[in-house]
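Visitor: next input, structure requested:
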Amino acid sequence: MPPPPAKWKGKCEFKDSSLCNNKLIGARSFNLAAKAEQPLDIDGHGTHTASTAAGAFVSNADVLGNARGTAAGIAPSAHLAIYKVCFPDGGVDCAESDILAGMDAAIQDGVDVMSISIGDDPGTPLFDDIMAVGSFAAIEKGIFVSCSAGNFGPTNSTLSNEAPWILTVGATSLDRMLVATAKLGNGAVYDGQSISRQKNSKQPEKQLPLVFNSSLCGEGALNGLDVKGKVVLCERGIVGRIAKGQMVKDAGGAAMILMNKEIDGFSTLADLHVLPAAHVSFADGEKIKAYINSTRWPTATVVFRGTTLRDTSTSAPAMLSVSSRGPATQSKGILKPDIVGPGANIIAAWPFSLENATVTAPTFNVMTGTSMSCPHLSGVAALLKGSHPSWSPAAIKSAMMTTADVTNIAGKPIVDEKHQPADVFAIGAGHVNPTKANNPGLIYDIKPDDYMSYLCGLGYTDQQVGKIVRRNIKCAEQEKLPGGQLNYPSFSVTLGHSQTFTRTVTNVGTASSVYAVKINPPSGVYVTVKPSILSFSDMNHKATYAVTFTRARNNTAIRPFTQGYIAWTSDKYSVTSPISVTLQ
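Guide: Sure, this is the predicted structure:
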């Protein structure tokens, strides 16, 4: 690794400063309750996310022998700086004052990208959202900010990090599975996921009694029940997945089959359980229940099949059930989440032994959630910043969103946890495609001042806007920009009869180029675009177009939401913007 860039002003606050190097160029800690605390990771989350974004190449990486291969972050040649702002021993895990202090320090130190797998409660007004405040200061300095959408899905309107200057990232599955199979006494086989702690993957397939005594397997729920030496079926919910296995083990159970609730559908995860376990879908869990009720002596076993790669007949990537969904509640003129990326069963660096968490022995571990998808997109942003150093944060966001994939590896629509086509409140613009994002053709750019006009357009008071931008603002002297008029690379429309929006695109593709509009209108809505042809004669030239959305007279749709897209296509590019319409 080369030395840090000349602009770098960061610090290394480890007692042993040699822990910093040309890869880890900064490490700082922000804890008002314990100012002398070192920036050491005590739960693994920060190490995992940091290495996902910018970890170096490591050969023979695995999780207790599972999924062996070469590991690397998305931007392995990027420098990395760590800002510790969460301290679980202080009453509040991540204090707002510590978060803001860390973000401000990162700005002053000279970072290019912030990856923040933290979020406020869904529905927090922007002026009370510390992530919105800290990230606004960042984008004013040209720093890209990527944040997790949250893990409160699949219910709608559960997003965190709604601010339009933040890239809000949802989570999808991979085409890799860590397969654990539940084999029943009647010969039925149900593939799920889990990670084996067994040193010998060829463990005997011994059928054991199968019971379903307590649906959630919570604290004390198995007390007094005879589960010793048996396979216990547990339902997902309330209690953590791994904690359920611990309850089964403590009660003497030999193995666990963990089934989804109906809301989680087919979204299964590979956890490092404390006993042999298989996490199966809701549909398969219902079949296992039916088997238990059909025979006097039900039996089962759990067999680990190791790592498998799905072929093009499968549905990867697919939405994770836990990934928070739109629509946005505080930024109703902005479609959120912006984009999705890999967040299921992500293997990345871990600071402790998996056999004994009290032992510092760097290894790898698997984690799931939008905390994991966020650093994937942060790494892509770092690559784009390196390739296009003059691009603004909004330009980088636009490049990723307008080139995102809405189909899976089989060429079919990306599906949700129910195996139904995922809507824009789940996938936003789609699944990130880094190669296409590096050459998007056109970009939608936004200046920081435009966001201030947007905030005034939300009807915020001067004081509320001032809290976000951290200076005095007079909205009476500021242009008020309706949310839907922000030059965003997507459309979120609340429609009575008709509305018109304008957008301006900048040519960053081929100097001399012509784009024609392609419209897939939302059901029951007419969409017209003027002009329908955009011509460019040089790089960085701009063109403006207007989009009118009109509700069809015979539209009697019961569903309150409908969706579509607009794409500007040339002989080389397709620049796509998703549309969400809320019918009034």
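
Visitor: only C-alpha atoms from now on, for both contacts and neighbour counts.
Guide: Fine.

Visitor: what is the end-to-end distance of stretch 561-577?
Guide: 17 Å (C-alpha to C-alpha, to the nearest Å).

Visitor: what does stretch 438-452 give?
Guide: Across stretch 438-452, the straight-line distance between its terminal residues is 29 Å, by C-alpha to C-alpha.

Visitor: quick check: residue 538 touching residue 506?
Guide: No. Taking contact to mean C-alpha atoms under 8 Å, the distance of 10.1 Å between residue 538 and residue 506 leaves them out of contact.

Visitor: neighbour-wise, which of these two wins?
Guide: For residue 538 against residue 506, the residue with the higher neighbour count under other C-alpha atoms under 10 Å is residue 506, and the figures read 18 against 14.

Visitor: for that one, give me its contacts.
Guide: Contacts for residue 506 (C-alpha atoms under 8 Å, 6 or more residues apart in numbering) come out as 442, 443, 444, 445, 540, 541, 542, 543.

Visitor: which SSE is it in?
Guide: strand 498-507 (DSSP states H and E).

Visitor: and that strand, which residues are buried?
Guide: Neighbour-count burial for strand 498-507 flags 501, 502, 503, 504, 505, 506, 507 (criterion: 16 or more other C-alpha atoms under 10 Å).

Visitor: stretch 300-313 too?
Guide: Under the neighbour-count criterion of 16+ other C-alpha under 10 Å, stretch 300-313 has 300, 301, 302, 303, 304, 305, 306, 307 buried.

Visitor: pretty sure the second one is in a strand, no?
Guide: So that's residue 301. Yes. Counting by DSSP: H, G, I helix; E, B strand; the rest coil, residue 301 is part of a strand.

Visitor: to compare against the first, here's the next sequence to fold:
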Amino acid sequence: MVTGFSSRGPNALVPELQKPDIIATGQNIVAAWSGWDVPLEKKKHNYRFESGTSMACPHVAGVAALIKKKHPSWTPAMIRSALMTTAATLDNTDRDIVDDGVTDNSGARIATPFAAGAGHVRPQLALDPGLVYDAGPRDYVDFLCSLNYSKEELRRFAPGMSSCPRVLPGVPAGLNYPSFVVIFDNDTNVRTLTRTVTLVSGKAETYNVTYVAPKLVKVTVTPTTLEFKKPSERKSYTVEFRSLAEGNNTTTSDFGYISWENKEHLVRSPVAFQWKT
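Guide: Got it, this is the predicted structure:
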């Protein structure tokens, strides 16, 4: 269950970037503490229950450290991808993760990606994700340029940059991220995004795509099969999202996912759809 005080999406600063990324255990965690705020002679124990991001964050950081130990050459983006694309959307009883932050009369509802991100971290699967979405410095420079960062602001991240070298179509939504945000507005009912995945398993593999989308969206993935012949090989695919909503439709957001699968791996990316008028 996503606890009631957990931060929620959508992303207020960059709506095209899905947040949160992932969730982890963070409530009523037995934690060691130094007792710095209590005189030694009055301290009765060395452990207590803690809740919040101060508990969830070290869980995720610890898993990331384990992945880095096994895969020393992986970039932070590859590690993030492994965490997200292998995350669980079901709890340990195989039921949907629910959202404790819902306060309406219907009780707890299924947690959407705006509450749970890609899902709950699963360390064992994250060590062997099959495919990853990588992103390097150039990708982030393009991303910052798409947000209209000034020359001075860009130099804080890329000292050698005097201006934006290029602005790619679809950015910032086109950043090679392990999730998608598709925003429809009065100007367009079609969004096309491209992603690139890298094979990180130790052998050749073939993946087929599956997806789930709301009835108001038609999804076309090209190609529908990715065949990798060797480790570290990269393949790109394009997704066209077409809104079928009428002008008087009251839907403001909905969700789905895109998944690349074979018998050994499932690489799942959440998709958030938003309609703005």
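
Visitor: TM-score for the pair, please.
Guide: Comparison of the two superposed chains (TM-score structural alignment, normalised by the length of structure 2) gives a TM-score of 0.90, and 264 aligned residues with a C-alpha RMSD of 1.8 Å.

Visitor: thinking again about what came up before, what stretch of structure 2 does the strand holding residue 506 of structure 1 fall on?
Guide: The alignment of strand 498-507 of structure 1 onto structure 2 (TM-score structural alignment) spans residues 190-199.

Visitor: excluding sequence neighbours, find me the nearest residue to the equivalent of residue 474 of structure 1 over in structure 2.
Guide: Residue pairing (TM-score structural alignment): residue 474 of structure 1 is matched to residue 162 of structure 2. Nearest in space to residue 162 of structure 2, with sequence neighbours left out and distances taken as C-alpha to C-alpha, 6 or more residues apart in numbering, is residue 151 at 5.8 Å.

Visitor: show me what that neighbour aligns to in structure 1.
Guide: Across the two structures, residue 151 of structure 2 finds its equivalent in residue 462 of structure 1, going by TM-score structural alignment.

Visitor: what's the counterpart of residue 273 of structure 2 in structure 1?
Guide: Under the alignment (TM-score structural alignment), residue 273 of structure 2 pairs with residue 581 of structure 1.

Visitor: just the element for the closest residue to its match other than its chain neighbours, please.
Guide: Counting by C-alpha to C-alpha, 6+ apart, the nearest residue to residue 581 of structure 1 once its immediate chain neighbours are dropped is residue 493, at 4.7 Å. Residue 493 of structure 1 is part of strand 491-495, with elements assigned from DSSP H and E.

Visitor: mean shift of that strand relative to structure 2?
Guide: Plainly put, strand 491-495 of structure 1 ends up 1.1 Å away from its match in structure 2 on average once the two are laid over each other (mean C-alpha distance after the TM-score superposition for structure 1).

Visitor: give the buried residues for that strand.
Guide: For strand 491-495 of structure 1, by 16+ other C-alpha under 10 Å, it's 491, 492, 493, 494.

Visitor: next one: stretch 46-64 of structure 2
Guide: Neighbour-count burial for stretch 46-64 of structure 2 [16+ other C-alpha under 10 Å]: 50, 51, 53, 55, 56, 59, 60, 63, 64.

Visitor: and the match of residue 273 of structure 2, which of the three is it?
Guide: Secondary structure for residue 581 of structure 1, judged by three-state DSSP, is strand.

Visitor: likewise residue 135 of structure 1?
Guide: Recorded secondary structure, residue 135 of structure 1: helix (three-state DSSP).

Visitor: which residue range of structure 2 does the helix or strand residue 192 of structure 1 falls within align onto?
Guide: When elements are defined using DSSP H and E, residue 192 of structure 1 is found to belong to strand 189-193. Mapped onto structure 2 using TM-score structural alignment, strand 189-193 of structure 1 spans no residues at all.

Visitor: ok, back up a step: surely the residue nearest to residue 581 of structure 1 meets residue 564?
Guide: No. Taking C-alpha under 8 Å as the definition, residue 493 of structure 1 is not a contact partner of residue 564, at 11.4 Å.

Visitor: sorry, back to before: the match of residue 273 of structure 2: how many residues sit nearby?
Guide: A total of 23 residues lie near residue 581 of structure 1 under the criterion other C-alpha under 10 Å.

Visitor: mind listing what it touches?
Guide: For residue 581 of structure 1, the contact set (C-alpha under 8 Å, 6+ apart) comprises 492, 493, 494, 495, 522, 561, 562, 563.

Visitor: distance to residue 343 of structure 1 added to the residues you listed, as CSV?
Guide: As requested, the contacts of residue 581 of structure 1 are arranged in CSV below (distance: C-alpha to C-alpha, whole Å):
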residue, distance to residue 343 of structure 1
492, 25
493, 29
494, 31
495, 34
522, 29
561, 26
562, 27
563, 25
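
Visitor: just curious, which of the residues you listed is nearest to residue 247 of structure 1?
Guide: Set against residue 247 of structure 1, the nearest of the contacts of residue 581 of structure 1 by C-alpha to C-alpha is residue 561 (42.3 Å).

Visitor: that closest one - nearest residue in space that isn't next to it in sequence?
Guide: Computed as C-alpha to C-alpha, 6+ apart, the closest residue to residue 561 of structure 1 that is not its neighbour in sequence is residue 582, at 4.7 Å.
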